[in-house]
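Participant: Next come a sequence and a model predicted from it.
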Amino acid sequence: MPSEVHPGLWELLFWIFAGSGLVGLPPGERDPALMQAAPPDSVLYFEWAARGPGQPGATGIEGFAADPEILQLTQWIDQQLAKQAPPSPFDEDEENPFDEVLLEKLTSVVPPLVRSLTSHPGSVFVSFHPNPDHPNPDNGAAAAGLARIAATIRAGIMVRSDTETDRLWKLLNQTLVAIPDFHEQEGERTQSIPLPIPGLTLVAHRNDSRILLAFGAGTLDLMTDGLSGRKPGMESNLRFQTAVKQIAVERFSSVGWIDTMGILTNLTKALGPLGLLLRPMAAMVGVDAVDHLVQSSGLEQDVLTQRTFIATAGRLDGALVLAAGPPIQPQQFAHIPADADLVLATSISFTRLFKESRQMIAKTQPLAVRIFDETVRELQSELELRILEDVLPAFGDVVMAFDSPSLGGMVATSLMLSVEIQDTKKATRVFEQLMKLTEQSLVEDSPDLDFGQPHSLKQQPFFGHTIFYIPLTEEDAHWGLSITPTFCLTDQHLLFAIHPQAMKAQLRSLQSKQPGFDQLARRKVAVPDGDCLLYAYLDGPRTSRLAAALLPYVGHDFLHWIGDDTELLDLFAIPSTPAISSYFGDSTASISRQKEGLLIETRNAPPLIVALTFLSFYRQGQTLDLELLAARRRDRTNTTNQFQSKRATNQVVLAAPENRHRTHSTAKAKHSFYPQLAPLLRKAFTAAAPRPRTPDSTISPRQEKSDP
């Protein structure tokens, strides 16, 4: 009898190895008939190529897909998916046909079905078509308006399955038997799938070597007419074709299209009189500025590349004010060590964002703007500073996060954040007030007990600067907390670190004459033409090696976290370091503001196995911190109540330390070894601070060097 496996594992592994960012990779054959089956006025269209077999010994995703260790892992996934028992037919005695019972039945075969479908070229589309049987709703009839929207939607999925059509058609019907009132018509090329909403139709159709799913009246005819050439398809949509050419890649794996103006227009019509309110609301928040979004992904010079263009006609109002920041310049990376393995920079005009946010609130929620203004007044009163006149002008618009081995970091273990300073006098005053409020809040948050060490804000001089930090207390260490917030104000930046050692290493680096990341910024990330608003760099080989080294230790616990009933992966199937790190270079991302919109480009996105490892590492640490914090709050509450009740009778009873230890051991017993190991690993990653450098006052300003 097939083993019962928690569906969450298969859904996750499917998205890692068969979908999401890896759909259509390595790029295989593309089917031109896919665009023919989608109506030319589709407001949403997504197409993917067949998944290629890869090439042994090749670089990038081609070699990764053909690596024997990766093949072994994917074969294990396929074997486990094959063990899933088909769902039993729906039981009419069940009270709620669309409850968790139905979902549980469907999830037993959905992962293998979707994995099989996405192995072949396919597409998804959504369009709107007026339905004369549903007249415009009366004013105020919101329910009728929503019903009309549903009635005008036409959606379809088509997959060219070639020689596997019989198997996929059978697998699809095995999935459908779990749906209430579905009865398979054996031998029929079209199966009607009942829906819980009257008047809506969903059919599955087999068209030679293609499988079609059609939602909405007449959708199947639209698709078959397009395939036969009787009606035009998306290949005749000039806006779509022009947009795709602008972001095309050498070897296509997927393309996506969202016609935001088409969606807004059709929703306005479908809602009738209610729709008259939709467009003004969209204009208030700036949504009407987005004409369309288009995306393409694939290989370019054997590098995984994805491009997305948001057509805005250059508008920067409403929500698009987030793209109104000044362009990031290479010299702004000068304070980052040249050996940085993680760099993230973003530019946001905080002054414009503040003003535009208030303006949008005033337009959309006139009453809420009073709450906004009152909140700002209270904040200004606490700071004894004005937001627009004192706080925002003190700092620049570029915020950076970075990590480097010279700071004792490995990808993110010595993470630093920095904000530029525009006005030193104002920035000093703001920083002093922030530290003052931080100290006050720590004192107010301390428990009213006669024992224990309360949190405090401490400061230490270091290399001509003052470092502020919130040290861990004995209780924090007892509960496994390991982050020590650290702050420092220099003459050029406001700095934040996750522990003092990273801050001290950064200050020493600033006083050295070693080159900074500014000399490498342009070479590390190929930013497209336009104003750079986001810059991201990740040392891919270093990250992959670290992830592969951790995976054998954290993989078991990650799979256990997915579900207690999961049939765990044999540790032998976990790929070794060369099977991961050998195929991926540096990962980069950028956002450029151009005349007609925003261009988002990523290259060599981090391997998803790497993401799996760090998600495991983060998740386990997060679970540890959150659960222990909750237990600590309960412990504090119980102890405080006990203390106050005894104090009322002049009998002060201190909480016994062993009581806290017993509580902690109880919580610890619920976890495996990893939560106890995680803090040690994080601390082990922090290298010793570098040797002292020449003081800042004795060196001349760093000379900017042009890129070679």
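Facilitator: Cool, got the structure. Numbers count the residues shown, from 1 in each chain.

Participant: switch to C-alpha atoms for all contacts and neighbour counts from now on
Facilitator: Noted.

Participant: Thr351 is in what secondary structure piece?
Facilitator: helix 350-364 (DSSP states H and E).

Participant: So for that helix, what gets flagged as buried?
Facilitator: Buried residues in helix 350-364, defined by neighbour count with 16 or more other Cα atoms under 10 Å: Phe350, Thr351, Arg352, Leu353, Glu356, Ser357, Arg358, Gln359, Met360, Ile361, Ala362, Lys363.

Participant: Tell me the one among those residues nearest to Asp518.
Facilitator: Checking the buried residues of helix 350-364 against Asp518 by Cα to Cα gives Phe350 as the nearest, at 23.9 Å.

Participant: In contact with the residue lying closest to that closest one once chain neighbours are set aside, which residues?
Facilitator: Ranked by Cα to Cα, 6 or more residues apart in numbering and with sequence neighbours excluded, the top spatial neighbour of Phe350 is Asp397, at 6.4 Å. Applying Cα atoms under 8 Å, 6 or more residues apart in numbering, one finds that Asp397 lies in contact with Gly325, Pro326, Ser347, Ile348, Ser349, Phe350, Val419, Glu420.

Participant: In which helix or strand does Asp397 reside?
Facilitator: Here Asp397 sits within strand 395-403, counting by DSSP H and E.

Participant: ranges for the strands of the stretch 351-500 of the chain?
Facilitator: Counting by DSSP state E, counting those that start in this stretch, the segments of the stretch 351-500 of the chain that form strands are 395-403, 416-421, 458-462, 465-469, 486-489, 493-497.

Participant: adding another structure so you can compare the two:
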Amino acid sequence: MEAQSTTMHLLQLLLMLFGVDQAGLPPGEPDLVVQRAAPVTAVYRSEWTAPGKGDPGAPGIDGFFADVEISNFRQALDRAHRDFSEELDHDFGVTLADWDHAEANLFRMKFLKHVLVRHAGSLWIEPTPAFDEAIMARARKKLEDGNSNENGDASFPGTLEAIPPFWRVSSMILLIRAGDEADRVQKVLELCLGLEEATGNQANEYRHANLMAVPVIMHRHENDLWVAIGESALRQALDRTRQTPEIKAEKATRYEQAISRLGISRVGVTHFVDVEGLRELLRKIPDPAVQAQLLLADLAGLSSVQSCACATGVSQGTLTMRGQIVFNQEPQGLWHVLDTPALTEKDFERVPAKAELVAALKLSPAQWLNSLRKTMKETVPGSQTLLDETIQQMNTELGVMVEEDIFSAFGDTWILFASSEQGAMLDGGLIGSWEVRDPRKAVAAFAEIMKVVANSVSIEDGAKVQQTEFMDRTIYTIETPSYSILRTTWSLCLTDRHLVVASHPQAIKAYLRFLQNDEASFAKTMTGKKSLPKEGQGLGYLWMDSATILTPMISLWSTWIDYSGLVNDGFGEEASSRIQAIDFPSAAAILPYLQPGRATIVRSPRAITLEVERPLPLIAVMENLLRGYLTEYEMSAW
């Protein structure tokens, strides 16, 4: 239904802006074996703890996950996934891994992820060749002799060309500390990755298989599960985990430095990319196409980046996610798109004081286009001409000059907000606005754009654009045929300071009333937890009254069930439900732990920092239930 689709799009937006991954929540105890496994040279590294048990009655994320209803819901999720894995094993076996079906792959990876992150683990990429020249030479000889499967050896592909060049300079390792569930987790790994036919069955043996034509190794040591591309890297990792902890080095590794800068006291999950090391690794690939792409990326600004890091956990008693891009020099290339003034409280003067959701972003389309034009000119001779021709075509179709008329008429501030006074968020109270810089130019440009919109929608049967005068403003509504009771009617209105867009005209009418009555603005409330960043250049801001927004959503559990891959097996004459309505927690279990959250994007001379304070724990629990655009695939994915 259209109403369900709109709801899921909203949840995707909340998840993207304000959600946290379920891995490592609540943060458990650090796993020393996991911490020793990855080498200091890893160019990508992610680690997560096994979820903690929580603390009944405690505030924040620890109390939330210890609540009896939340705990029961997580157990229901685990039970449903466990039953699902057993059914998949029984019904499909090796045919489960259908790498040609993108949607099936995505769902299978979500399922696999849910199982894996219930245990401490690590995933990394290191600059150790998985297939160096010696291995490739041995593979060629075996293939020439026709002995590629001798002694059950599946460690070499049918064709050497099938190995991507990246694995000739690097290796990838996955470690899962599965504990008592090692047998089940191993089976899930084999099913979801299509590795059931891996050769070798002895304990502690290296089992070889091909994953999308690339040789991989499965290995189990006691209750530790390993999946590797690269035998040498795997052996070295095993050696590191068996060693006693060494005396801490005087100089912290890049990974440790990057995570330490984020300031998370109890870390649940981390991600780290050594961009400088990755660029050095890619330069070793003897492929002209790869080198050309790397050159383009460097000119676009990649060469300015030293590292990227992200961590989620508890900071000063608050669930927090922080990410940071660190530069090794003044940012170049497309990073110049960030050369805009910082957000100020004045930007929020036309947002209602009682808005439950406010998101703002500083982004200059003109600066973005100039940066893109300069980068294209420096990277690919002649490509700038193609860009200019594309813009000229847009000028002709729109009837206005994109750069001279539109970009000069509108500014750099984009705001999205929702207020109950403008209508409930799920019923069309979500409003977007684009700052007007030159009102006279904006009126002329908007009129021409709406002519193009009117001509384009008239192609659809029954679709039309209507104009309605309201409070000395013109509201444009795009009417399209719909059989849904809660249909979407996109609406636009140009005021003296903003171009306003909403999914229903009622939201715009309520907004115009707010402006006419000169009601209190959000800018007057931006103190304390609502305040803008005090240091650096604030380029992004988000504030959400989580409890107010989520209260109506909690009443729609029956809708969420329909978006779960664990509800209907889609096979046989009678479908069975793995998640029941009774399994979902009540509002009384959720709301006491929800606090207003804030997110910011801040630029400093050598870094860009993203911080999300008090993100939605509900989204963390429901992450594997939100299906988005995949709802139609359940019957056909397999």
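Facilitator: Cool, the structure landed. Everything quoted here is computed from the prediction, not taken from an experiment.

Participant: Give me the TM-score for this pair.
Facilitator: Once superposed, the chains reach a TM-score of 0.80 (TM-score structural alignment, normalised by the length of the second structure), with 583 aligned residues with a Cα RMSD of 4.1 Å.

Participant: chain center to the strand holding Asp397 of the first structure, what's the gap?
Facilitator: In terms of Cα atoms, centre = their mean, to the nearest Å, the centre of strand 395-403 of the first structure is found 20 Å from the chain centre.

Participant: give me the stretch of the second structure that it matches.
Facilitator: Per TM-score structural alignment, the counterpart of strand 395-403 of the first structure in the second structure is residues 410-418.

Participant: Show me the longest helix that occurs in the first structure.
Facilitator: helix 608-647 (DSSP state H).

Participant: Show me what that helix is packed up against.
Facilitator: helix 540-562, helix 657-668, helix 673-684 (3 or more Cα pairs under 8 Å, 6 or more residues apart in numbering; DSSP states H and E).

Participant: what comes up buried for the first one?
Facilitator: Right, helix 540-562 of the first structure. 540-548, 550-561.

Participant: What is the burial count for Ala203 of the second structure?
Facilitator: 11 (other Cα atoms under 10 Å).

Participant: which ones are touching the residue nearest to it when sequence neighbours are not counted?
Facilitator: Nearest non-adjacent residue to Ala203 of the second structure, counting by Cα to Cα, 6+ apart: Arg220, 7.0 Å away. Counting by Cα under 8 Å, 6+ apart, Arg220 of the second structure touches Ala203, Asn204, Glu205, Trp226.

Participant: Surely the last one is within a strand?
Facilitator: Translated: Trp226 of the second structure. Yes. Under DSSP: H, G, I helix; E, B strand; the rest coil, Trp226 of the second structure sits within a strand.

Participant: Tell me which residues touch it, please.
Facilitator: Ile173, Leu174, Leu175, Ile176, Ile217, Met218, His219, Arg220.

Participant: change it to 7 Å
Facilitator: Leu174, Leu175, Ile176, Met218, His219, Arg220 (Cα atoms under 7 Å, 6 or more residues apart in numbering).

Participant: Where helices are concerned, which of those count?
Facilitator: Using DSSP H, none of the contacts of Trp226 of the second structure sit in helices.

Participant: Nearest to Thr390 of the second structure, out of those: which one, please.
Facilitator: Closest approach to Thr390 of the second structure among those (Cα to Cα): Leu174, at 44.7 Å.

Participant: Not counting its neighbours along the chain, what's nearest Phe272 of the second structure?
Facilitator: Ala309 (4.4 Å).

Participant: mind giving me TSV with the helices and strands packed on helix 608-647 of the first structure and columns for distance to Asn96 of the first structure?
Facilitator: Below are those laid out as TSV (distance: least, Cα to Cα, whole Å):
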stretch	distance to Asn96 of the first structure
helix 540-562	27
helix 657-668	37
helix 673-684	40
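
Participant: Who are the contact partners of Glu250 of the first structure?
Facilitator: Leu299, Glu300.

Participant: Then the one 3 residues further on?
Facilitator: Taking Cα under 7 Å, 6+ apart as the contact definition, Ser253 of the first structure lies against Gly24, Leu25, Pro27, Trp48, Ala49, Ser297, Gly298.

Participant: Counting only strands, which of these make the cut?
Facilitator: Taking DSSP state E as the definition of strands, the contacts of Ser253 of the first structure contribute Trp48, Ser297, Gly298.
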